[in-house]
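Chemist: Here is a sequence together with a model predicted from it:
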Amino acid sequence: MPYLVGNDIEARPAGERLRELLGEPSIVRMPGAHNGLAALQAKQAGFQALYLSGAAMSASMGLPDLGILTLEDVLFFTRQIVRASGLPLLVDADTGFGEALNVMHTVRNLEDAGAAAVQIEDQLLPKKCGHLNDKKLAPAEDMAAKVAAAVRARRSLLILARTDAVAEEGIDRAIDRARLYVKAGADAIFPEALTTETMFAEFSEAMRGVPLLANMTEFGRSPPIKAERLEALGYQMVIWPVSSLRVANHAQQKLYGDLALTGTTENLLPLMQTRAELYEAIGLDAYEALDTSIAKSRVPI
């Protein structure tokens, strides 16, 4: 919890803590957290690492996921999630916000903000959600140069290279790209928009020995596969990038519609987090106790 007594584990660089998780036999489950409170709730549910999605950040701002986000936007979300939860966070940095020097700037700033890992993808701007059609891919060599630049800029932070080539060039070409990105220094590969379990297995077999991330986003091209099954297929990480935002948005839409219709929130009280539950989640009592201990008046001797 921020501002309270320090924690030796949280004091270690986030990249080191994520590497430690990846060294364990179980797949690292990384639900998406779209703000600080979502991050706290995920931590309280028992998750040990989190994912910050570009699509979730964009949608939170009322914008489409088309590369409109700036680095400053991403830093804002990164800082609040890391500060709230203290968990290792994988951050979606889209295409890196430019070419090699820009990527180095992005990586260094995100690591300074507390990120444990950064994901960079091989699309051209205006980039699209990986599960949409007609994506434009960067030349593989250009993406490899970005990966090499990211590796040079980082300290302990992990670099994940995402390839969107499966949908546009086929799985064999996507594997070729992934191998090139690993040669450039990528710590792990994120193959986007695989469409069958067999394809997940084929990619894993071809990239044996390389940490892989599986994306289990809803309403996309990939089938739902349980974390345990992905682990058996050879994946070391799994994300559910926008799930928290989808649930929150659906609830908010229902709230506003019902409120506009009835003029009261009374009908939706059973669906709401209570004041007491909110205060418990954000640690109000602990903060107040800290404030009292610091600001307590002392009588001069």
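Modeler: Cool, got the structure.
Chemist: okay, CA-based contacts and neighbour counts for the rest of this
Modeler: OK.
Chemist: ok, Ala48 touching Gly86?
Modeler: Let me fix one detail, which is that residue 48 is Gln and not Ala. No: contact between Gln48 and Gly86 fails when scored by CA atoms under 8 Å: they sit 9.5 Å apart.
Chemist: Pull the contacting residues for the closest residue to Lys135 other than its chain neighbours.
Modeler: Nearest in space to Lys135, with sequence neighbours left out and distances taken as CA to CA, 6 or more residues apart in numbering, is Lys128 at 6.4 Å. When contacts are counted by CA atoms under 8 Å, 6 or more residues apart in numbering, Lys128 is found next to Asp65, Leu66, Gly67, Lys135.
Chemist: Repeat the analysis, applying 7 Å as the threshold.
Modeler: Under the criterion of CA atoms under 7 Å, 6 or more residues apart in numbering, the contact list for Lys128 reads Asp65, Leu66, Lys135.
Chemist: Could you point out the member of these that lies closest to Ser293?
Modeler: Out of these, the one with the shortest distance to Ser293 is Asp65. That distance is 45.0 Å, counting by CA to CA.
Chemist: Going by secondary structure, the spatially most central residue of the chain is in what exactly?
Modeler: Centroid-nearest residue in the chain: Tyr51, 2.0 Å away (criterion: CA atoms, centre = their mean). According to DSSP states H and E, Tyr51 maps onto strand 50-52.
Chemist: What's the first helix or strand after that strand?
Modeler: Next helix or strand after strand 50-52 toward the C-terminus (DSSP H and E): helix 54-60.
Chemist: Going by length in residues, pull out the top helix of the protein.
Modeler: Scanning the chain for the longest helix, with DSSP state H as the assignment, gives helix 243-262.
Chemist: ok, and here's another one to check against it:
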Amino acid sequence: MSILTTIADRRSATIAAGASNALFARIVEDTGFECCYVTGAGIANMALGAPDIGLTSLDEVAQTVSRIAEAITLPLIVDADTGFGNAVNTWHTMKVLERAGASAIQLEDQEFPKRCGHFSGKTVIPAKDMVAKISAAVDARTKGTLVIARTDAIAVDGIDAALDRAHSYIEAGADMTFVEAPCDREQMLRIAALPVPQVANIVHGGKTPPLPQAELAEMGFGLVLYANAALQAAVRASSNVLTALREDGSLARVGDQLADFEERQRAVAKHKWDALEERFSQ
């Protein structure tokens, strides 16, 4: 049984903090989280300076996963969007991301190009096509990588249709399901009652009620994503600091918002590289 399976099976709403690059992933690990979510939206925002509208490629995601897997030891839940194509593409996606270091991949049933789960205007593929993708991902895995099946059907067809899809995805072999963007507590209770561990996605300013971890654990959710909390914090802090630098010509006003030099070196584990240098210089 994988570490991630053990975590999800506790149904204790374990928080999976999101990272869009290796630096954020190191901070996730250093602050004591048990797992890390490699966010597709974050990769699009950070690597492309673009919104989450299906612009990233499998190679870009795999490269990010590989770099994060090299930097930290936490199990990685990887946002694989729509599988980057049909069932055959999804089979290939599982192979590539598993090799890069994924402990789980998340697949969603939106039409391509997909968009952020909390954007309007989403559309979903037929459930049978998503079932084929899940079956392909299950067939392709060789290391026990979990398959998390996400449905965006609430926004399109309502909660009953979304739950029906979740049941069919579980029957197809999904280890967990993820019913995206419930709008109230009642919907969240119905989702948590599904027979496999569930994922809740808490987006600051998004559609889902930002219930505290204790309440989500009481409902029985397995994982809770805070996919882009670090990214949102960095955007706000960067804007504040750079605005002050432009206006004042110095950092005096915003020094308390900056990591000092030593903190920055700790964040990138400089001590590890110093130890390697010393080891190989003898």
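Modeler: Received, thanks. Treat the numbers as computed from the prediction; the structure is a model and nothing was measured.
Chemist: Provide the TM-score value for the superposition.
Modeler: Comparison of the two superposed chains (TM-score structural alignment, normalised by the length of structure 2) gives a TM-score of 0.95, and 280 aligned residues with a CA RMSD of 1.3 Å.
Chemist: Which one's more surrounded, Gln48 and Gly86 of structure 1?
Modeler: Ranked by neighbour count (other CA atoms under 10 Å), Gln48 of structure 1 and Gly86 place Gly86 first, with 24 against 20.
Chemist: All the helices of the stretch 101-250 of structure 2, in order from the start?
Modeler: Taking DSSP state H, counting those that start in this stretch as the criterion, the stretch 101-250 of structure 2 carries its helices at 127-140, 154-157, 159-171, 185-192, 213-219, 229-248.
Chemist: matching residues in structure 1 for the last one?
Modeler: Yep, that's helix 229-248 of structure 2 we're talking about. In the comparison with structure 1, helix 229-248 of structure 2 aligns to the range 243-262 (TM-score structural alignment).
Chemist: Would you mark the buried spots in the matching stretch?
Modeler: The neighbour-count check on stretch 243-262 of structure 1 (16 or more other CA atoms under 10 Å) flags Ser243, Ser244, Leu245, Leu255, Asp258 as buried.
Chemist: now do stretch 101-114 of structure 1
Modeler: Val103, Met104, His105, Thr106, Val107, Arg108, Asn109, Leu110, Glu111, Ala113, Gly114.
Chemist: and for that stretch, what span of structure 2 is it aligned with?
Modeler: Going by TM-score structural alignment, stretch 101-114 of structure 1 lines up with residues 88-101 of structure 2.
Chemist: what's the answer for stretch 159-170 of structure 1, then?
Modeler: With TM-score structural alignment as the criterion, stretch 159-170 of structure 1 aligns to 147-158.
Chemist: What is the end-to-end distance of the matching stretch?
Modeler: The distance separating the two terminal residues of stretch 147-158 of structure 2, taken as CA to CA, to the nearest Å, comes to 23 Å.
Chemist: Same question for stretch 244-261 of structure 2.
Modeler: 19 Å.
Chemist: So for that stretch, what gets flagged as buried?
Modeler: Under the neighbour-count criterion of 16+ other CA under 10 Å, stretch 244-261 of structure 2 has Ala244, Leu251 buried.
Chemist: Please apply the same query to stretch 151-171 of structure 2.
Modeler: Along stretch 151-171 of structure 2, these residues count as buried under the neighbour rule (16+ other CA under 10 Å): 151-155, 159, 162-163, 165-170.
Chemist: could those be laid out in CSV, adding distance to Glu111 of structure 2?
Modeler: Listed next are these as CSV, based on distance: CA to CA, whole Å:
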residue, distance to Glu111 of structure 2
Thr151, 11
Asp152, 10
Ala153, 11
Ile154, 14
Ala155, 13
Ile159, 18
Ala162, 15
Leu163, 18
Arg165, 15
Ala166, 17
His167, 20
Ser168, 18
Tyr169, 16
Ile170, 20
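Chemist: Generate JSON lines for the helices of the stretch 101-250 of structure 2, with distance to Asp274 of structure 2 as supplementary columns.
Modeler: Formatted as JSON lines, the entries for the helices of the stretch 101-250 of structure 2 read as follows, by distance: least, CA to CA, whole Å:
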{"stretch": "helix 127-140", "distance to Asp274 of structure 2": "40"}
{"stretch": "helix 154-157", "distance to Asp274 of structure 2": "51"}
{"stretch": "helix 159-171", "distance to Asp274 of structure 2": "48"}
{"stretch": "helix 185-192", "distance to Asp274 of structure 2": "47"}
{"stretch": "helix 213-219", "distance to Asp274 of structure 2": "39"}
{"stretch": "helix 229-248", "distance to Asp274 of structure 2": "27"}
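Chemist: among these, which is nearest Trp273 of structure 2?
Modeler: Evaluated with CA to CA, the helices of the stretch 101-250 of structure 2 place helix 229-248 nearest to Trp273 of structure 2, the distance being 25.0 Å.
Chemist: Could you tell me where the helix or strand following the closest one falls in structure 1?
Modeler: Sequence-wise, the next helix or strand downstream of helix 229-248 of structure 2 (DSSP H and E) is helix 261-267. Helix 261-267 of structure 2 lines up with residues 275-281 of structure 1 when matched by TM-score structural alignment.
Chemist: The matching stretch vs structure 2 - mean distance after superposition?
Modeler: Average distance, stretch 275-281 of structure 1 versus aligned residues of structure 2 after superposition (mean CA distance after the TM-score superposition for structure 1): 1.4 Å.
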